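> heads up, no residue letters with this:
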């Protein structure tokens, strides 16, 4: 059985955000790799003008060179990239966790949520995620005693261009009527203040325009940090079980 998994991280994060998920998938026999955004993931060296098309091209090139077509798992912007990749036939299945939605799904809501980022960043700049915003919008369910440690460990600068493109629907089009799309699972956190569960549910309904397999699950009590906060195991286990049920389709 093909057990290769590629993890794609969110904006402002690094591959380290997947450490817990990788340990769970590895324990279940999967061959896991978390691939950083180009050119490297240390925050200081990311391309200022990095956009969605460049990100998709980056992952397409890597996946095309793999001996086996992998399962793709993405979080936030990584979840949007997963949807773009499998829509183009890259990936045997996709799991998008609290994903930024493709073009056309409540763009006004996404633009409103991104306003603080867009106002203070130029198109070719990098933008910081403040600890205050991390605590309020990303990881509000994490205990106060752990939140600063998580912020210092995981958060880096992100290219501003991707936020403009997501808000304006640039390079984020998915063919929701693509009947040949591989199976896709969309996961949401009920308490997510960054990518609201209602936005993920709307994303799910749009994918119903095709006959390709699509599934949705919302986890009570979870924030946008559902891949690493308390009870992250239930999210990982659900993802693994879904992937196992899809194995006959691969």
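Cool, got the structure. Remember, it's a predicted structure, so these values are computed and weren't measured experimentally.
> drop to CA atoms for contacts and neighbour counts, all remaining ones
OK.
> which element is the residue of the chain positioned farthest from its centre on?
Going by CA atoms, centre = their mean, the residue of the chain most distant from its centre is residue 145, 26.0 Å out. Using DSSP states H and E, residue 145 maps to helix 144-154.
> which strands and helices sit next to that helix?
In terms of contacts (3 or more CA pairs under 8 Å, 6 or more residues apart in numbering; DSSP states H and E), helix 144-154 is packed against no helix or strand at all.
> can you tell me what sits against it?
12-14, 16-17, 131, 134-135, 139 (CA atoms under 8 Å, 6 or more residues apart in numbering).
> can you check stretch 4-18 too?
The contact list for stretch 4-18, computed with CA under 8 Å, 6+ apart, reads 30-36, 41-42, 68-79, 81-82, 128-129, 154-158, 227-228.
> narrow those to those in strands?
31-35, 71-75, 158 (DSSP state E).
> which stretches in this structure count as strands?
4-8, 31-35, 71-75, 93-97, 126-127, 158-159, 184-189, 214-219.
> the nearest residue to residue 40 once chain neighbours are set aside: neighbour count?
Closest residue to residue 40 apart from its sequence neighbours, by CA to CA, 6 or more residues apart in numbering: residue 46 at 6.0 Å. Per other CA atoms under 10 Å, the neighbour tally for residue 46 reads 18.
> number of nearby residues for residue 239?
Neighbour tally, residue 239, other CA under 10 Å: 22.
> check contacts around it.
For residue 239, the contact set (CA under 8 Å, 6+ apart) comprises residue 95.
> any idea how far it is from residue 38?
26 Å (CA to CA, to the nearest Å).
> re the thing from before, buried ones among the contacts of stretch 4-18?
Buried residues within those, counting neighbours by 16 or more other CA atoms under 10 Å: 30, 32-36, 41, 69-79, 81-82, 128-129, 155-158, 227-228.
> is it correct that residue 138 is in contact with residue 224?
Yes: Residue 138 is within contact range of residue 224, at 5.0 Å (criterion: CA atoms under 8 Å).
> among the two, which residue is more densely surrounded?
Legend: neighbour count by other CA under 10 Å for residue 138 and residue 224, higher for residue 224 (28 against 22).
> for the residue sitting nearest the centre point of the chain, give me its contacts.
For the chain, the residue sitting closest to the mean C-alpha position, by CA atoms, centre = their mean, is residue 75 at 2.2 Å. Residues near residue 75 by CA under 8 Å, 6+ apart: 8-10, 96-99.
> tell me which of those residues is nearest to residue 118?
residue 10 (17.2 Å; CA to CA).
> and the closest one, how many residues sit next to it?
Other residues near residue 10 number 23, with proximity taken as other CA under 10 Å.
> any idea how far residue 41 is from it?
Taking CA to CA as the measure, residue 10 falls 11 Å from residue 41.
> how about residue 193?
Relative to residue 41, residue 193 is positioned 25 Å away (CA to CA).
> what's the answer for residue 109, then?
29 Å.
> and if you look at residue 48?
According to CA to CA, residue 48 and residue 41 sit 13 Å apart.
> put this next to the previous one:
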């Protein structure tokens, strides 16, 4: 298993000495941990301590990511989940976990392991048992899935691909700004794993939706998301309702896959914060 970076361990130590409730943020493909900076400030201003570990071997900046894209290759779902589990297990207080896209899937897997006190999954990638495959999802995944050799590669989205998959609900000006500010290469492996999940009983892309250790879960869906369409999140919600813990769903009208980083991020953060605060108050 890849060891946590010195910076990530320092953040864990800071959280443990603060005495505050920790919130851990999990990013998805084509973004870095720094994409959560606004969210971290938002939660810290409201009395929480926050951490945003990267995926294994993530560079610190977008510039470094483009200079050395191959560091993103070969990252599997279980490898990334185990990496975050390593971080969560070192916290003195069981954290709230908030994830976006593949980070939303990973957040649910961490909850499945009993490592999260409350979980928010935003436009989360689907898991085994989630059956809808809308055409927009296929088109968003095409830059990876169109070539089987991409399984072992790091894939960079062109601006046009990012525009379709992430920022289709935004203006051209904001879309270009977000692409330049945030977009980085991503591993092709998880995309193939997700695409084959319902064909592979041993897939790493699965969640035990009946696990009573999961704890409260909120699923958030962007109405106009092309990468993880509303139908996919709705299907995941129906499966997660089998769980004895609280399961909630919230649709954000008119929003695409960039809803955590675009001009409307605060609206989404407020929905997530309200659920986290409510569920933590109930459990205390």
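Yep, it's here. All values reported here derive from a predicted model rather than from experimental measurement.
> if we can go back for a sec, who touches both of residue 138 and residue 224 of structure 1?
192-194.
> buried stuff in stretch 208-221 of structure 2?
Across stretch 208-221 of structure 2, burial judged by 16+ other CA under 10 Å covers 208-209, 211, 213-221.
> before we move on, the earlier item: which of the ones in strands among the contacts of stretch 4-18 of structure 1 sits closest to residue 92 of structure 1?
Using CA to CA, those come closest to residue 92 of structure 1 at residue 71, 5.4 Å.
> pretty sure that closest one contacts residue 89?
No: judged on CA under 8 Å, residue 71 of structure 1 makes no contact with residue 89 at a distance of 11.8 Å.
> related to what we said a few turns ago, how about the buried residues of stretch 208-221 of structure 2 in JSON lines, adding distance to residue 84 of structure 2?
As requested, the buried residues of stretch 208-221 of structure 2 are arranged in JSON lines below (distance: CA to CA, whole Å):
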{"residue": "208", "distance to residue 84 of structure 2": "18"}
{"residue": "209", "distance to residue 84 of structure 2": "20"}
{"residue": "211", "distance to residue 84 of structure 2": "19"}
{"residue": "213", "distance to residue 84 of structure 2": "17"}
{"residue": "214", "distance to residue 84 of structure 2": "16"}
{"residue": "215", "distance to residue 84 of structure 2": "17"}
{"residue": "216", "distance to residue 84 of structure 2": "19"}
{"residue": "217", "distance to residue 84 of structure 2": "18"}
{"residue": "218", "distance to residue 84 of structure 2": "19"}
{"residue": "219", "distance to residue 84 of structure 2": "20"}
{"residue": "220", "distance to residue 84 of structure 2": "21"}
{"residue": "221", "distance to residue 84 of structure 2": "23"}
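> pick out the most distant pair among these.
213 and 221 (23.7 Å).
> just the helices in the stretch 101-250 of structure 2 please.
Remark: helices assigned in the stretch 101-250 of structure 2 by DSSP state H, counting those that start in this stretch are 102-112, 135-145, 159-165, 172-182, 189-195, 230-240.
> how much does the last one stray from structure 1?
Same thing as helix 230-240 of structure 2. Its matched residues in structure 1 lie on average 0.7 Å from helix 230-240 of structure 2 after superposition (mean CA distance after the TM-score superposition for structure 1).
> give the other helices and strands that that helix contacts.
strand 217-222, strand 247-252.
> one more time with 6 Å
Contacts defined by 3 or more CA pairs under 6 Å, 6 or more residues apart in numbering; DSSP states H and E place helix 230-240 of structure 2 against no helix or strand at all.
> roughly how far does residue 136 of structure 1 sit from residue 37 of structure 1?
Plainly put, residue 136 of structure 1 is 25 Å away from residue 37 of structure 1 if you go by CA to CA.
> same deal with residue 122 of structure 1?
When distance is defined by CA to CA, residue 122 of structure 1 is 20 Å away from residue 37 of structure 1.
> residue 148 of structure 1 too?
Counting by CA to CA, the gap from residue 148 of structure 1 to residue 37 of structure 1 is 24 Å.
> before we move on, what about residue 233 of structure 1?
Applying CA to CA to residue 233 of structure 1 and residue 37 of structure 1 gives a distance of 25 Å.
> out of the two, which sits in the busier spot?
Using other CA under 10 Å, the more surrounded residue of residue 233 of structure 1 and residue 37 is residue 37, with 24 against 16.
> how close does the more buried one get to residue 156 of structure 1?
Look at residue 37 of structure 1 and residue 156 of structure 1: by CA to CA, they are 12 Å apart.
> for residue 61 of structure 1, same thing?
Taking CA to CA as the measure, residue 61 of structure 1 falls 25 Å from residue 156 of structure 1.
> check residue 226 of structure 1 too.
According to CA to CA, residue 226 of structure 1 and residue 156 of structure 1 sit 18 Å apart.
> enumerate every residue touching the alignment partner in structure 2 of residue 189 of structure 1.
Under the alignment (TM-score structural alignment), residue 189 of structure 1 pairs with residue 222 in structure 2. Neighbouring residues of residue 222 of structure 2 by CA atoms under 6 Å, 6 or more residues apart in numbering: 251-252, 255-256.
> report the separation between residue 222 of structure 2 and residue 80 of structure 2.
Here residue 222 of structure 2 is placed at a distance of 24 Å from residue 80 of structure 2 (CA to CA).
> residue 33 of structure 2 - how many residues pack around it?
Look at residue 33 of structure 2: counted by other CA under 10 Å, it has 20 neighbours.
> so what corresponds to residue 93 of structure 1 in structure 2?
Taking TM-score structural alignment, residue 93 of structure 1 has residue 118 as its aligned residue in structure 2.
> my read: that match touches residue 216, true?
Yes: Residue 118 of structure 2 is in contact with residue 216 according to CA atoms under 6 Å; the separation is 5.0 Å.
> just give me the longest helix of structure 2.
Secondary structure of structure 2 read by DSSP state H shows that its longest helix is helix 265-283.
> relative to the whole chain's centre, how far out is that helix?
16 Å (CA atoms, centre = their mean, to the nearest Å).
> and it with strand 96-100, angle?
Here helix 265-283 of structure 2 points in a direction 150 degrees away from that of strand 96-100 (axes from the mean of the first three to the mean of the last three CA atoms, to 10 degrees).
> buried sites along helix 265-283 of structure 2?
Within helix 265-283 of structure 2, the residues scored as buried using 16+ other CA under 10 Å are 265-266, 268-269, 272-273, 275-276, 279.
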